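[1] Need coordinates for the below:
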Amino acid sequence: MTGIEKHDVMRVSDADRNGTLRRLHNAVALGLIDIEEFEERSAAVARARLHSDLDALVGDLPGPGAIVTSAADRVELRGVLGSLKRHGEWTVPSRLALHRRMGSVDLDLTRARFAGPMVVIELDLKFGGLELRLPDGASASIDDVEVAVGSAHDHRRDAPAEGTPHVILTGKVVCGSVDIRGPRKSWFKRG
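    Reported below is the predicted structural model:
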């Protein structure tokens, strides 16, 4: 008998049942299952005796470590005139919408934490630009950025085509630019 087969015939604990219920709660919150299906599956969780019983109830749902985006993972940053800056340690949502008029946006993701392996940045910039700093190993796509009177350019040398995180930029920039750069280089090297 392999390790997987042994797992299937092992009895479940209350902690196992609670973990399965958490996955079901998340599935309802994300709209993957409805309330009626949640109630049916929850009742079956209470009756489950073996791991195979629990696995059958959540086999069609994302795993406990999976990153699933919802509307709550989308953050909008709006403003007129002036600049918007995010630096240091901050959490980058799965979707970030930037709406700026006559102002610049400076996002430094080099020390940021990411909600998932992919970030979508929606642009609506008029008379302003975006400077985006990415950590080493990150990839970016600017193919879906529409620019009118301006530019969109990845200035990094040897930027990976597929890296982690992968940042996808979409939307429109009017009279402005999108500049993607790597981490800032220190003038002083530490030994």
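
[2] For the rest of this, base every contact and every neighbour count on C-alpha atoms.
    Noted.

[3] What distance do you get for Gly171 to Val9?
    51 Å (C-alpha to C-alpha, to the nearest Å).

[4] And the residue nearest the centre of this protein?
    Ser94 (2.8 Å; C-alpha atoms, centre = their mean).

[5] I figured that one was touching Glu122, is that so?
    No: assessed by C-alpha atoms under 8 Å, Ser94 is found out of contact with Glu122, at 10.9 Å.

[6] Of Gly171 and Val9, which one has the most company?
    Gly171 (17 against 13; other C-alpha atoms under 10 Å).

[7] what's the residue nearest to the centre of the chain in contact with, if anything?
    Ser94 sits next to 69, 73-74, 114-116, 118-120 when contact means C-alpha atoms under 8 Å, 6 or more residues apart in numbering.

[8] Return a PyMOL selection command for the buried portion of the residues you listed.
    Buried members of the contacts of Ser94, identified by 16 or more other C-alpha atoms under 10 Å, are gathered into one PyMOL selection as follows:
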select buried, resi 114+115+116+118+119+120
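
[9] For the comparison step, fold the sequence that follows:
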Amino acid sequence: MTEQFGPSDEAKQAIPAVSPDHDVLACDEDRERSAERVRSAVADGRLELGELDGRLTAVYRARTRGELAVAVRGLPEPGPRDRLVVDRAPTSRFALGLFGGFRRSGEWVLPPRFTAWSMWGGGRLDLTEARFCAQETVIRAVAVWGGTGIVVPDDIDVEVKGFGLFGAVGGRGARKSARPGAPRVVVKAFALFGAVVTKPKGR
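    Predicted coordinates:
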């Protein structure tokens, strides 16, 4: 009987499999996804802040998907809220509550500029599961004898500007996220005998 030499079954299992697209050239979207994994890992405490620049440099210098895989080695895949800025069409650009109400919630996509009017009515913008077309989004909220509530999650930066004339503009949800590279939302509000209130998730 001829004895055959080669790796045992156990050894074969120990050899890491090479992804079929290992040598495929990486595109900008591949790099951005990988960069977001690195930023998320720093925000979660998986990576030290000092490792951020080195990892990101490796990501943006990578020419193939195999090199990207090396740059993000040991980091978890993005979760459902990890990619907040997306290349998708906006769900809507305008909301109007006129003698009635409006509501935007769930996983919807905001444009770089969004306008909300509440006139003798009310409305609610819930950004808890929202995605964004740009790194910075401006929401113009006007309330005339009405009210608009804006719910913001804790993984985005929020700034509230504006004033109320016989009304109120509330910025309880205004704050800077601890997450590196977080999207930024600027609320520009005006309230006349009404209110525009920005509040954090869960309140």
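
[10] Put one on top of the other, what's the TM-score?
    Overlay of the two chains. TM-score (TM-score structural alignment, normalised by the length of the first structure): 0.52; 118 aligned residues with a C-alpha RMSD of 3.2 Å.

[11] If you drop the residues flanking it in sequence, what lies closest to the residue nearest to the centre of the first structure?
    Val119 (4.7 Å; C-alpha to C-alpha, 6 or more residues apart in numbering).

[12] how close does that neighbour sit to Gly88 of the first structure?
    As judged by C-alpha to C-alpha, Val119 of the first structure and Gly88 of the first structure stand 17 Å apart.

[13] same deal with Arg157 of the first structure?
    For Arg157 of the first structure relative to Gly88 of the first structure (C-alpha to C-alpha), the value is 23 Å.

[14] Comparing those two, which shows the higher neighbour count?
    Neighbour count, other C-alpha under 10 Å: between Arg157 of the first structure and Gly88, Gly88 has more, with 12 against 8.

[15] I figured that one hits Leu107, correct?
    No: using C-alpha under 8 Å, Gly88 of the first structure is not in contact with Leu107, being 9.6 Å away.

[16] Please identify every residue contacting each of those two.
    Common neighbours of Gly88 of the first structure and Leu107 (C-alpha under 8 Å, 6+ apart) do not exist.

[17] What's the match for Arg93 of the second structure in the first structure?
    Arg93 of the second structure maps onto Val75 in the first structure, with residues paired by TM-score structural alignment.

[18] Check which element follows the longest helix anywhere in the first structure along the chain.
    As assigned by DSSP state H, the longest helix anywhere in the first structure is helix 14-29. Once helix 14-29 of the first structure ends, the next helix or strand along the chain (criterion: DSSP states H and E) is helix 35-47.

[19] re the thing from before, for the longest helix of the first structure, could you pull out the residues that count as buried?
    16-17, 20-21, 23-28.

[20] Also stretch 193-203 of the second structure?
    193-200.

[21] and which of those is nearest Asp53 of the second structure?
    Nearest to Asp53 of the second structure among these: Pro200, at 30.9 Å, using C-alpha to C-alpha.

[22] my guess is the closest one meets Gly171, correct?
    No: Pro200 of the second structure lies out of contact with Gly171 (C-alpha under 8 Å); the separation is 9.4 Å.

[23] Do a quick rundown of the helices in the second structure.
    9-14, 28-44, 52-61, 65-71.

[24] Of the ones you listed, which is nearest Ile150 of the second structure?
    helix 28-44 (24.8 Å).

[25] between that closest one and helix 52-61, how big is the angle?
    170 degrees (axes from the mean of the first three to the mean of the last three C-alpha atoms, to 10 degrees).

[26] Show me what helix 28-44 of the second structure is packed against.
    helix 52-61, helix 65-71 (3 or more C-alpha pairs under 8 Å, 6 or more residues apart in numbering; DSSP states H and E).

[27] try 7 Å
    helix 52-61 (3 or more C-alpha pairs under 7 Å, 6 or more residues apart in numbering; DSSP states H and E).

[28] helices or strands next to the helix it packs on in the packing?
    So helix 52-61 of the second structure, by 3+ C-alpha pairs under 7 Å, 6+ apart, packs with helix 28-44, helix 65-71.

[29] The last one aligns to what range in the first structure?
    Equivalent residues of helix 65-71 of the second structure are lacking entirely in the first structure, counting by TM-score structural alignment.

[30] What is the nearest of the buried residues of stretch 193-203 of the second structure to Phe99 of the second structure?
    Within those, proximity to Phe99 of the second structure (C-alpha to C-alpha) peaks at Gly194, which comes in at 13.4 Å.

[31] And the aligned residue in the first structure for Phe163 of the second structure, how far from Asp106 of the first structure?
    Structural alignment (TM-score structural alignment) places Phe163 of the second structure against Glu146 in the first structure. Here the criterion is C-alpha to C-alpha. By it, Glu146 of the first structure lies 19 Å from Asp106 of the first structure.
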